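[1] Structure here, sequence nowhere to be found:
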């Protein structure tokens, strides 16, 4: 009983391994921060940050597990003094190490989720993605510890760190299905798309199957209980099935999803993805002058909507559709309204070199500085017109503007309202009574 007590006290002191929790938490938080976008709180990108964090967190956890196995290997003789199975101590170590790793992973998850909740989050949480990262982390712990058990040498921890780091670095997001094997590498998820749940489920199955196979294989080797062959085969079969599932995806990890937009109704109806609701004030401010100047033309619009990148930018039926920068970097609103003016071009007739007169009108539409054009008379004349006169002129010459066919003659007319007023004056004079004839 005294020997058993010594072993139990030795195992109890293994809780000192929990000092690794702060280290893993710091490493995991730093790794997750690299994948988070500070301006967009999209739940799918939160999951991507957690899964990508394992690419850095996993090798560190594997190296710590291997170091623990190497350090404790010389004390195995104490366990042999008890009637316990030779695999019991190993399983206890794996349980403790996995628990420590998962506690740190849970802390990283809490930090990342708190950052997302602190913003105007959009989308839906993906618990399967969190499980995929946790499964991959436990797989690293098991692989690293068993490597330390089988090769009890001080260099083993360094070798495990290097090998797992190379395995993680070999993942290039979006290049091949191979990069989906844990620890998976994901690109940032664009708005209007979401992670495919079947990809995450295959990753969970792959990590769980391989982890189980490693543990069963070691226990079978240590205890010579070959009845474990059947569950070992089942675990390997699950891993192979998940591998085939990831291979069938062909690297496609996302699918389009609908998103209920958030809108402002005045003075224009402007709608964006809920993750970009902070863009509404500046977008309304930038789009309102353009909408006012295009009023009365075939390019007029009373609503502006953000659409996915695969939907073309256009003005149709009074609705202008644009693309927005997800980071909302400086000038995003100006770039969005410029897309509107560009969409008004006729693709066939505007394929030639840029029309300098159209550029002059675009600068007015977008409140940009007027460009330097060779025809200074046209530029000076257009600059002298009032805002109302320019809008009337654009309604008259919109077809030439769309076709990039504006020329000097279009700017040599009088101010658009003057000919109309003169016509009415002449008409009134022709019907005035001739008092001299009386």
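    Cool, the structure landed. Since this is a predicted model, take the numbers as computed values, not measurements.

[2] Please make it C-alpha for all contacts and neighbour counts, starting now.
    Fine.

[3] Could you point out the longest helix of this structure?
    Longest helix of the chain, by residue count under DSSP state H: helix 86-117.

[4] Which positions within that helix qualify as buried?
    87, 89-90, 93-94, 96-109, 111-113, 115-116 (16 or more other C-alpha atoms under 10 Å).

[5] Kindly report the same for stretch 262-281.
    Using 16+ other C-alpha under 10 Å as the test for burial, stretch 262-281 gives 263-264, 268-277, 279-280.

[6] first vs last residue of that stretch, how far apart are they?
    12 Å (C-alpha to C-alpha, to the nearest Å).

[7] Just give me how far that stretch sits from the chain centre.
    From the chain centre to the centre of stretch 262-281 is a distance of 20 Å (C-alpha atoms, centre = their mean, to the nearest Å).

[8] try it against this one:
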């Protein structure tokens, strides 16, 4: 078997095939875990592809370190710049090829369904540039520390380093090959920001690799090229730091809406959730009819957005279309209707009304007073409950409900269809319940 600088060609070929396969499988698994369930938008695919680098990058660094250890041990004679750069460039080609295959498979999946937005080539370039940095760091570590344990150190070290940088705060997190988390659908990805980060990542990768080549070959041309790469990296960093918010740019969203029985509007990438959201909020809208919280339109909004909605319009937050998304959005909205209760007793009464608004079974509660209130409230018809909420909505919103609001302490609920309120005039008593007029 022919040897290539101490490493057989067959060994290198087999190692490359194994690495490509591992990187493809790992990249698909990692990207799939990052994808927001049910969201059909190209930005979602882009974030998933870049997010897969957290796992594929360390594997690429470990592979580069393994090859560097073998090459360093087997090197003989004086190195030229081409001979020094040939192996790491070949590793870069292998790793980039596996990244391209992962992108292709995810893109084919996305093409089969109608995606909102557009694919950003600069984002793909940033992902490839990020992998290049992993490879260069792994190569340099393997060359500088040629021991059997070095590939493991390269993989774990790069994973810890970039995870720490990406999860940190301040300006440093902009330099990591990652996108901001959590990702917000209502803030589009910026092609310009991706381009700036590509300049930084390619520049620093080239500077490190050419600087290493200049050190091992003692050639001034490699050193000069490394200085040019440093300038490129500096340009990318300067442009990145000049942006107030990396990647995210405000964009006007053209909603996808369902008009009946109430209007429900969501991000076009989440239009698959319109039916379930409409069912969840139609019942809530009917129960809140006639109260200050009545609404006819539901709009999905960004969690980062500020500002009040117009009268009759309620903003909701839907992070994904995973199982139970409509119930979670409805529960979050109902929680906003009243302020939190500092008193556990008042909170128990509030929980009874909130459960009814969500369409859930009424909770009994740990206290006898709560159990009596739940029994009394369950004995009312749906129309009686709505009339009750119209009367006492202010007390519910202000968390001022008490036993007196639920028939008093001695009231025995009757499931008969008798009206909740007396037909004649009434006056209000301190307990909050109406009593016949004198």
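    Okay, I see it. These numbers were taken from a predicted model, which means no experiment stands behind them.

[9] compared with the second structure, how much does the longest helix of the first structure deviate?
    Following the fit onto the second structure, the mean deviation recorded for helix 86-117 of the first structure is 2.3 Å by mean C-alpha distance after the TM-score superposition for the first structure.

[10] which other helices and strands contact that helix?
    helix 20-35, helix 43-72, helix 76-80, helix 127-150, helix 197-223 (3 or more C-alpha pairs under 8 Å, 6 or more residues apart in numbering; DSSP states H and E).

[11] how about a cut-off of 6 Å?
    helix 20-35 (3 or more C-alpha pairs under 6 Å, 6 or more residues apart in numbering; DSSP states H and E).

[12] Residues contacting the helix it packs on, please?
    Helix 20-35 of the first structure has contacts (C-alpha atoms under 6 Å, 6 or more residues apart in numbering) with 49-50, 53, 57, 100, 104, 108.

[13] Out of these, the closest to residue 379 of the first structure would be?
    For the contacts of helix 20-35 of the first structure, the residue nearest residue 379 of the first structure by C-alpha to C-alpha is residue 49; the value is 52.0 Å.

[14] who are the neighbours in contact with that closest one?
    Residue 49 of the first structure is in contact with 32, 35-36, counting by C-alpha under 6 Å, 6+ apart.

[15] what's the answer for residue 129 of the second structure, then?
    By C-alpha under 6 Å, 6+ apart, residue 129 of the second structure lies in contact with 201-202.

[16] Residue 17 of the first structure: what secondary structure?
    Under DSSP: H, G, I helix; E, B strand; the rest coil, residue 17 of the first structure falls in the helix class.

[17] If we ignore the residues flanking it in sequence, what's nearest the aligned partner of residue 199 of the second structure in the first structure?
    Superposed on the first structure with TM-score structural alignment, residue 199 of the second structure falls opposite residue 205. Nearest non-adjacent residue to residue 205 of the first structure, counting by C-alpha to C-alpha, 6 or more residues apart in numbering: residue 242, 6.0 Å away.

[18] host element of the one you found?
    Assigned by DSSP states H and E, residue 242 of the first structure belongs to helix 229-249.

[19] mind checking the SS state of the closest residue to residue 350 of the first structure other than its chain neighbours?
    Take residue 350 of the first structure and drop its neighbours on the chain: the residue closest to it by C-alpha to C-alpha, 6+ apart is residue 404, 5.5 Å away. Put simply, residue 404 of the first structure is coil when judged by three-state DSSP.

[20] likewise residue 321 of the second structure?
    At residue 321 of the second structure, secondary structure determined by three-state DSSP is coil.

[21] my guess is it meets residue 35, correct?
    No. If you go by C-alpha atoms under 6 Å, residue 321 of the second structure and residue 35 don't touch, sitting 11.1 Å apart.

[22] count of neighbours near the closest residue in space to residue 49 of the second structure that isn't next to it in sequence?
    Among residues not flanking residue 49 of the second structure along the chain, residue 31 sits closest, at 5.4 Å (C-alpha to C-alpha, 6+ apart). Neighbourhood size, residue 31 of the second structure [other C-alpha atoms under 10 Å]: 25.

[23] Please determine how far residue 31 of the second structure is located from residue 59 of the second structure.
    15 Å.
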